[in-house]
Each structure stands twice: as C-alpha cells, then as structure tokens.
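Q: need a 3D model of the following:
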Amino acid sequence: MSSVRRLRPVWADATPDPAGRPVQLSLDELGTPLAEVTFVVVDLETTGGTPAECAITEIGAVKVRGGEVLGEFQTLVDPGGPVPAFIQVLTGITTTMLIGAPPIEEVLPSFLEFSRGTVLVAHNAPFDVGFLKAAAARTGHAWPGNKVVDTVRLARRVVTRDEAPNHKLSTLANLFHATVTPNHRALSDARATVDVLHALLSRLAPLGITHLEDLATATDPVPEDVRRKRTLADGLPDGPGVYLFRGPGDEVLYVGTSTTSLRQRVRSYFTSAEKRGRMIEMVRVAQRVDPIPCATPLEARVRELRLIAAHSPRYNRRSRFPERMPWVRLTSEPYPRLSVVREVKAGDGATYIGPFSSAATAQLAVEALHETFPIRQCTRKLPLVAAPGASACVLVEMGKCGAPCTGHQGPGAYAEVVDRVRHAMVADAAPVVEAHADRIAWLVAQERFEEAATVRDRLGGFLRGASRAQRFAPLATCAELVAARRSDDGGWELVLVRFGRLAGTARVDRRTDPRPAIATLQSTGEQVEPGVAPATAAHPEETDLILAWLGKPGVRLVAVDVPWACPVRSAEGLGDPATAVAALVRPRLAPDDGAPVVRLPGAGTERELDIAEARPVTLELDDARVIPFSIRPPRTA
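A: Okay, here's the model as predicted:
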C-alpha cells in the first residue's frame, strides 16, 4: 500500500544541503520554513461529486518534505455499489476492478495514520478533503484537523491567464513540465500535484511567502506593497517581547506586544488577518521594526505600556497619558467635600478613590456618594464658624445636606457623615449599593427605566473606582514583593514588584533552582521611589496588569514586606453592580411565574422583581439568574 521513492525537486532555486537533502535557498530561518514542512499531497477518485450520495473508489497520496518524497500511499476502495458508466470511462476504474478491494472502514485508519501531523495538499482541496471528512464521520473516526493547502487557489495567485487558459491540474502540469502526467488515477494525479506544488512555491517565494505561516494567507487579497514589507519581520526572535514600528525619520509609529512570538505577531501585519485601516496605513509608512525581547509575557505587556507613554506613537490608541486619569477626593478641611482631581497629593489628609478612566466616570462616582450620604455638594471652602446671614441651598429642603454653611449642622455631626462616606470609599461599599438598589427598584416600579439605568451606571462608576483604590493601596505601600508562577514548560516565572511597579522579572527552567535567581533579581532590580497611596509608582494600567498576574492560579508569594490584603466587604468583593444589588436586596415575595418582563436599558438578563403594592415583574439586568427583589420607598439619608 505504501512505498518510498526519490523525486528531483523542481523549485527554481533548490540545491542540496551538506547532508544531500534538497532545500530551497530563498527560505530564511524564520517561522516554519516550507522546506521543513511535511506535506501529504492527496488525490481521490469517487463515484460522483457529492460526499453525501457518492463514495471513494481510490486514494493516492505522496508524502514529501523539502523536495524529497518520503512515502506513497495508494489503494482501491470498495464503494459498496457499482461505478457509474461515465466514471468508468473517465478514470478507467471499473466495478470489476473493485471486487475484493477493502472498504473505506479499513482504508481510512491507514490513511489517517499516514497523514498524521502533516499538511494536506490537494488540487481543488474542498472536494478531496470534503470526501475524507464525510468518510471519517460515517466510520466514527475523529477528523484530525490537518492544515490544508489548495493548489488551485495558489495557482490563481501566481499563474495568469496569459500563461494558462485555466487552472486545471493537467494544464498546470503541462505548464510546469511535471515529471508525471495526470490521468485521473489517484496516485498519478497526486504525483503530478507534487510537481505543481513545488513550482507554485518557487513563484511565491519572491513575494515573501516562504514559510508555512505565510502560505496560510498566500491567497488572501493583501495589497502588494504591504505583503512585500513582510521582510521587516526577518530576524525577529521567537519569544515574548515588544516591537516598535519606526518611520522614515526613525520616529516610533506604533508599539505592540506579543506574549508568545514576536516574529509571528509582526508577520501578521502583512496578511489579510490585519483588517484595521490605520494599521495598513502604518505598515506602508514603516521602514523597520525594532524588537525588545522579554523574559516573561508580563514584562512584555508592561514594557509596551511604558513605551507608549514615553513615545506617544500616533497609531496607538491605548492610554498614553496616565497623568490625565482622574481621582475622586474627599477633602480634609473643617467641612470636607467631594471633588474630581488629577493627582493624589501627599500629606493633604484627603481620602482618594480611583483612578478612573475618564472625568465623566469619576463624576458618576461623586454622584453615587451624594445620592447615598447627606454630604455637602457646594464647592467653596467653608469656615468652621458660619458667617452671619449665610443662607442654605435647596438641598437642605430635600434632605440632601445638613446645612453646615449656615451653622445648622455643627462640626461633630458633619464629621459623622464624613466618616460614613470615608468608610464607604475605603472599606465597605454596602451602604452605597443598598441605597442604589432601593432606588433602582423604586424607579422600575414607577416604570422609569431610563432613570433606573442611569442609577445603575452611577453605582458601577463608584464601585470601579473604589475597587481600584482598594486593590492599589496595599501595593502602593509595599516596598518589595516577590512572586513566582509555574510556566508551561515546568520552569518558573519570577516577578519583583516595588510600590506597585514592575522592578524586575526572570525565568528559570525546570532543572534550575529558582532561589539564586530570586536573590539576583532582588539585588539587581530597579530602585523605585514610592508613590502617594493609593496611587502606586507606576502607570495605573501597569499596576492592573501586575494585580491580574498575581491573581492567576498557581502564583506563590515568595516575599512581601507588608501585609497584603483588602477589606472583607470591599467594593472589589462586591463585584459588578448587578451582582451587588442582587446580593444585598432581600426578597419579600416569591416570584410569580406569570410575571411580565421589564427590560432595563443597556442590560440583558432577567431578575424577578416583587412589587408589594402591585404585581411581580421581571427586571432584566446583567446575567441569567432569576432573583427576587422587594420594592421599598427610596431611602433618605
């Protein structure tokens, strides 16, 4: 059923290496060179053109790598019925020839073993692979999922109508002077397809298609000037790191990162996988790519953030200005107030939460606290003793403020309110969540759904800011933290963090004791000046990356110089607004199966909402659980 033979490769620039194996000189050392890929070129003969109604009568395949034929596979197959007359005329395979041939149930396992771990090649591959997949499904075999190359599609890419009237196998075999003439027998056609494949690869090489990864997108409609620039990826390492596209004046156009392979990530910019117009524009301007190899994926992500902040590349859209990320501050003065500020100041005695992604989100957090607590909303600084003749604003009549501006609320009483606000900001956000849950329920009962969505967004803004501050605060005061995590190869990823900033990282293999590497990391790591808590000494997104890494399964704390913890009832523990509301609002009535559905704008799930004075309804929020709610009048502070 199988044999081995030698085939002289027809690649134009093929030549033997020192070991005598033919290779293609135009291939470089990046990716998986096509000369190192094992192809199985397959051809089928069948009783018709539809896998659901027809059967395979013959399988022929040639296994080839680097121009050398490694083996051949050929067998007739009993289709389980007669061969149509026109198929007998076309292929020469008669019903009599197939008497005693093995059925597909016996043949397919042998072919799957022959092609295991290879790239399948066929002329009009959807036809041949479609029949093979259908046969696998009928016989109960799992399809292995080999990569597939279609020589018809490759030919359409490089063979013009001036050279050949069509892209049939016989036409291409004649064009490329194949050593075997196709004759509608499986093995002969597979041998001819091998010659056609090699000729096509020789034509594709000058277009930069020299690796298996390139071949996957060789037929994609990529602009010629973009595809030719894939040589910018030559020489890039196959590991995690950061890459910088530079323009004609050596300016940084774009900074990107890869957590697995710099080479593969950069090469993707020159294929149809890259569909962003601004990236295609950037590639056309770029003159070179500078790589920065990194020891770990975490280091790569952090370096990307730092380089974006340092260079402000015009094609990057990530946060380039960390100093513009706002905070919410509870001031330290005789009658403190809430405000949105751009930085955390040392020694001012204020309480901060954040940073927020935008000033609008920070303002939502301020509104959430104002909605929950009767803290003053005026912006001027008030004296300890109210001025004679001072008048209060309308908030006093609404019960939203105790009027310290007129002396109706003294420093002691106001300080109690401020203590509750501060506690909600840094420790326990439950009062804010409860107040907003009641408000949402009340608004839904009144069928004021747009307002209910606004309240939900306000609560979400507060929880995100408070959660971030509570997660940042321990790292901001931690002079040194060392952690380790098992890598996929059994080694260790080592991380050194100082005041919330990545100060060093390393990687050791599974045969190396990590303790000397940790000691070296601690002695050579970056010296970091502390920030002003809860702000860390790093870009907020860098600290987020570090916290996400520290929270991964399997991470071990090796050394930490201060306790690292968050409040038990923190905003971080409460989670998203919808979950927080569901957990803290107590049900009164069992949900009614016939309850009508009410959709809260911007959300997408169902929760049961019991209206004591009317009827049950279903409030759609953010997950698929059905949770009973009870309506209560909105609480006043």
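
Q: hey, let's count contacts and neighbours off CA atoms from now on
A: Fine.

Q: where along the stretch 301-450 of the chain do the helices fall?
A: Applying DSSP state H, counting those that start in this stretch to the stretch 301-450 of the chain gives helices spanning 359-372, 394-397, 411-426, 430-445, 449-476.

Q: and residue 80, which of these is closest to it?
A: Closest approach to residue 80 among the helices of the stretch 301-450 of the chain (C-alpha to C-alpha): helix 449-476, 64.9 Å.

Q: one more sequence to fold, the one below, so I can look at both together:
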Amino acid sequence: MQMVQETFEDLGLALADVTFVVVDLETTGGSPSGSQITEFGAVKVRGGEVLCEFQTLVRPTTPIPPFISVLTGITNTMVADAPGIRTVMPQFLEFARGSVLVAHNAGFDVSFLKAAAAETGQAWPGFAVIDTVRLARQLVHKDEAPNHKLSSLARLFCATTTPDHRALHDARATVDVLHGLIARVGNLGVHTLEELQSYTSRVSMAQRRKRFLADAMPSAPGVYIFKDGRGEPLYVGTATDLRRRTRSYFTASESRRRMTEMVGLAESITPIVCATALEASVRELRLIAEHKPRYNRRSRHPERSVWVKLTAEPFPRLSVVRAVRGDGAHYAGPFASRRTAEAAVTALHEVVPLRQCTTRLSARTTRGSACVLFDLGRCGAPCIGEQSVEDYALVAEQAVSALSGSSRQVMSTLRTRLDVLAEQERFEEAGTLRDRMMALVRAAARAQRIRPLASASELVAARRRDGGGWEIVCVRHGRLAGASVTPAGADPLPVIAALRQTAEVVEPGTTLPEETELVLRWLETPGTRLVDLDGTWTCPVDGAGASRAVLEPQASTWSGTDHLDPSPGRALDRPVGAVGGGTP
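A: A predicted model of the protein is given here:
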C-alpha cells in the first residue's frame, strides 16, 4: 500500500508545536516607499518557551528624522557603525526560516521586511503571519482595555517587559501578549495553527465545536451530505477536495447565515467519492432532487418544471404539461414556471393559426359552430369541418418547425409584428410580445439543444486529464450512466469496454434537463473526443438556438422602439458547436 504524507493543513499543526518568530521593527518613517529600517528585534518561541533572540541596529542611508529619534531613542550616532540592511536582512531571514511570523500591527512590519528583501535581492519566503492586533480586536473587550495598543495589552496580560519603542523590548512584550491571546482562543476550541489563522469572532461556537465532523473526509473529488441527528439530509454539495471544502464550513470563510444555521443542526457529514467532477455534479443534482434538503436553494424540485407540448392527434394543439413522454408529441422547455410557458404558447398562437380549444378532435368530428378565432382569421375551424386533416397538418408543421427545427419563419413574423407595434407607438403591447417571444425562443433553444443527446441510446466520450490518462463517460438517453478514469499511459479501450458493460440502464423518456445540460457542457469542453455514438448528433443551423444568439444580447436593452434586424443569412445562420471526433 502506498503511504501518503498528509500536509499540516490536512492534519492541523498543534499550536504547542508551532515555532513563532515575534518581530518588531523601528524605522525612519511610516512607509517603506520613503523610509528605512533602523532596528530589528525578534524572539523565537515554541510551546510557550523562548528559544533565542535576534537584535541589531541597522545603518540607514538617510538621516533619522529628529521626531523619530525622540520617539524611539535611536539617534544617528547610535547607528553610524551599525551594519547595513544588506548584511542584516539575510541574517534575519535565516533566523526566521521555517517559522510563523508574529507582529503587532503585522501589516506595517511585514511591508518593511518585504521591501528590504526586494532591495537586497532576497526571495521572500512567504511566511505565515499572525497579527496580534487583529486577534486582540476580537478577544479583548473595551471594559478590559481602553484600546488595542501594545502598551495597553501588555498591561492587561501582565507582560514582563514594558514596550518602549525599542525593537527587542516591544518584541518581548508582544510574546507575552501572543501567549495571553492563545490562552483565550484555546478556551474557545482553537488548538491548531490553521484554526488560529482563520479565527474570527464571527465564527459561532457551534461551528468550532463541530469541526471534527470534517476530519474523516477524504481528499478526493465527490459529493458531501450534511445530515441532522435523524440522518435526514440538510445540505448537499460538491467539491474537488472533500476535506478542504467541508472544513471551510467551520471557519471564517463561511459567512452565509443559512449555512451557519445548517452547521448548528448538522450531526454528521457523508462523503461520496466520485471518479470525476462531472460525476460529482450529476450525483449532487440527483440527491437534491431525491431528498430536497431544506438548505439547498436550487434544483430541489425538477418535477415542477413545465413544458409546452404540441399534441399528437389529427388536429394538434398546444398545452402546458409537467412531463415529457414518448408519445410522438413535440415538446419545448423546460420552463421555470407555468407563466413563462403560457407566454410562449401565446407567442406561437400570435403567428400560427392553431386551434386553441381543449376538446380532442377526430378526423370526423364536427360541432355546431366555431369560436370567435375563426371569425378573426386565427383558426381554420377544423371543429366544424372547415379545415381538413391535411390542411391543418400544414399549419401544425409551422409549430413543429418552431419547436423542433427551423425557427426562422416564426421568429421573422414575430419580429415584423413587434416592429409594427413599435411604429404605431403601442409600446406596452410591444413589450408584452417581446417577453413572449423571448420565452418561446429560450425554451425552444433549450429543447433543441438537449434533444439529440436525450434521444441517443448511448454516447461514449473521453477527455484527457491534466495529470495524464483519460476521463471516460457513458451517456444514455441524456443521463450519465457511468464514468471512469484511466491511468497515464494505459490503453483506454479496455476501460471503455468495461464501462459500457457496467453502465446504468436508462429508459427513454427519463431525461432530467439539468443533468443533460451538465453533460453537454462537459462534452463541449475543448479537447473532448467522441468515442462512439448510437444515435444522431444534429441541431438545426437556423433553429431556436441561432435566433436566441441574436436576440438574447438585446433582451435586456430593448425598448418598444427598437427594431430588430430580420435580414436572413446573417447571424441566424451561425452553426452551433459540436463535439470533436476521433478516439483516444
């Protein structure tokens, strides 16, 4: 078995084992852009014990201002024979190597240290940094100390050295302040360097106490499920690294109020390791739809999606339905709400004279009288025998084309009508028609986009992994039926054969649109190769997707007086992308 050395971030380095270098600098001014360091003071500590100290004056290249000499007691005469920064900086970096830097108002000291490193040609090691001012602001209340200055905190924590603006004295006082602050966070459950670095008073006690829930998470891609004490899912999410992601819920990086509430209720986290990120995303969708966790906001109710259906009968009509069935009808959608679906239906009725009655008509059905739509010329009245099945089929074909094939004719007619309304300054009607047209084109484009994949019995595709090898997916009727990966340098064909043998059996008509769109985005990623396809991969060049590509950028800025360019042969003829061919 191969052993893997876990990082300190994974394990959590106990504060008692951390080597801190507490540093303080005296300078000629407040900014490294125009000032220089005049004194270093540093104390190395571990486990509450002082290991060694570092102190030296530094000779600046410009005189020390008088007010700085009054503040620090460091004069030009004192630094005249001191070493320059080119000598001192390498010595300090060697002293601090492998440690965590600590300073009071660390931004000030670290900015001077980085500038000195750059000036002397030294690479900045990227130290982890702890700022005692930031910690004190969260742990020391106003009734304990008047402010968070080093002198005030030194008195509060009974420091053995009084800070006096000399670097080593201030560093020694900061050591005592650091130990006092660590004692306080220890009582709050903070015991590792990682916890100290991410500590904030905004993190609730419930979050800190439950951090152990993430300890058993693997460092692998997959899905995680927070569960309550009864084992009911509270929240489902995905991660490229399950351990790293779940640990973040117990730190300051998680600031969402509902997630804080969720963590307070959680009693366990269940990991599901996945072969690929695509598999993880699909599993997340399915689990959310199945369990409907109360803290997930999206994808909880795919069954509430609605579709526009052109029925399969002698005289087809449009209806709004909850599911797609293999009944020979034509569908567009899904729509997020019944309101938008009905808007799309109205848009089609604007230009296609379909019957709008709900009675099922046979080829021989006749009624006594037609509805008002016949009088308005918006229906051929097949209900009273004024229109034959053959004649009505030509009308229905226009709707079929708009939903499943070319949308050029319907969109052109709608755009012409929109222009007429705008010219007549009937802006409210134009706005309503615009919204209906966009609802129609968006839904038809979505349906046309997923239809080829949903109708294909099986599709196998592959994509190279960054570290070598291949990601392999098997898709059946638009659903992910299986996924696998191959090692770098290995022949992928045996893995593909095994995947096809073990992949999930998917029945036609069980497509979940969100899942199919996830798979499509993966397939359209550059470098993806189509290995095998049992079906037809086509999409109409002048379908709803092409119309949407033209109209969508204008949708948010249209006004009633905007004129859309209906000229054929321009952007509407733009071909859609396709998955690259070939085999791995």
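
Q: still on that earlier bit, a markdown table please, covering the helices of the stretch 301-450 of structure 1 and showing mean neighbour count.
A: Output for the helices of the stretch 301-450 of structure 1, formatted as a markdown table (neighbours: other C-alpha atoms under 10 Å):
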| stretch | mean neighbour count |
| --- | --- |
| helix 359-372 | 22 |
| helix 394-397 | 13 |
| helix 411-426 | 18 |
| helix 430-445 | 22 |
| helix 449-476 | 23 |
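
Q: out of these, which is closest to residue 143 of structure 1?
A: Nearest to residue 143 of structure 1, of all those, is helix 449-476, at 46.0 Å by C-alpha to C-alpha.

Q: mean deviation, the closest one versus structure 2?
A: Aligned to structure 2 and superposed, helix 449-476 of structure 1 gives a mean residue distance of 2.5 Å (mean C-alpha distance after the TM-score superposition for structure 1).

Q: run the angle between that helix and helix 430-445 for me.
A: 160 degrees (axes from the mean of the first three to the mean of the last three C-alpha atoms, to 10 degrees).

Q: which strands or helices does helix 449-476 of structure 1 pack on?
A: Secondary-structure packing of helix 449-476 of structure 1 (3 or more C-alpha pairs under 8 Å, 6 or more residues apart in numbering; DSSP states H and E): strand 351-353, helix 359-372, helix 411-426, helix 430-445, helix 571-574, helix 577-584.

Q: tell me the counterpart of residue 302 of structure 1 in structure 2.
A: In structure 2, the residue equivalent to residue 302 of structure 1 is residue 282, according to TM-score structural alignment.

Q: near its match, how many other residues are there?
A: 19 (other C-alpha atoms under 10 Å).

Q: is residue 559 of structure 2 within a helix or a strand, and which one?
A: Using DSSP states H and E, residue 559 of structure 2 sits within no helix or strand.

Q: ok, it touching residue 431?
A: Yes - if you go by C-alpha atoms under 8 Å, residue 559 of structure 2 and residue 431 touch, sitting 7.3 Å apart.

Q: so what touches the helix or strand that contains residue 171 of structure 2?
A: Using DSSP H and E, residue 171 of structure 2 falls within helix 167-187. Here helix 167-187 of structure 2 makes contact (C-alpha atoms under 8 Å, 6 or more residues apart in numbering) with 22-26, 39-43, 48, 54-55, 103-104, 132, 135-136, 139, 150, 153-154, 157-164, 191, 196.

Q: can we see that at 7 Å?
A: Under the criterion C-alpha atoms under 7 Å, 6 or more residues apart in numbering, residues 22-26, 39-43, 48, 55, 104, 132, 136, 153-154, 157, 159-164 lie in contact with helix 167-187 of structure 2.
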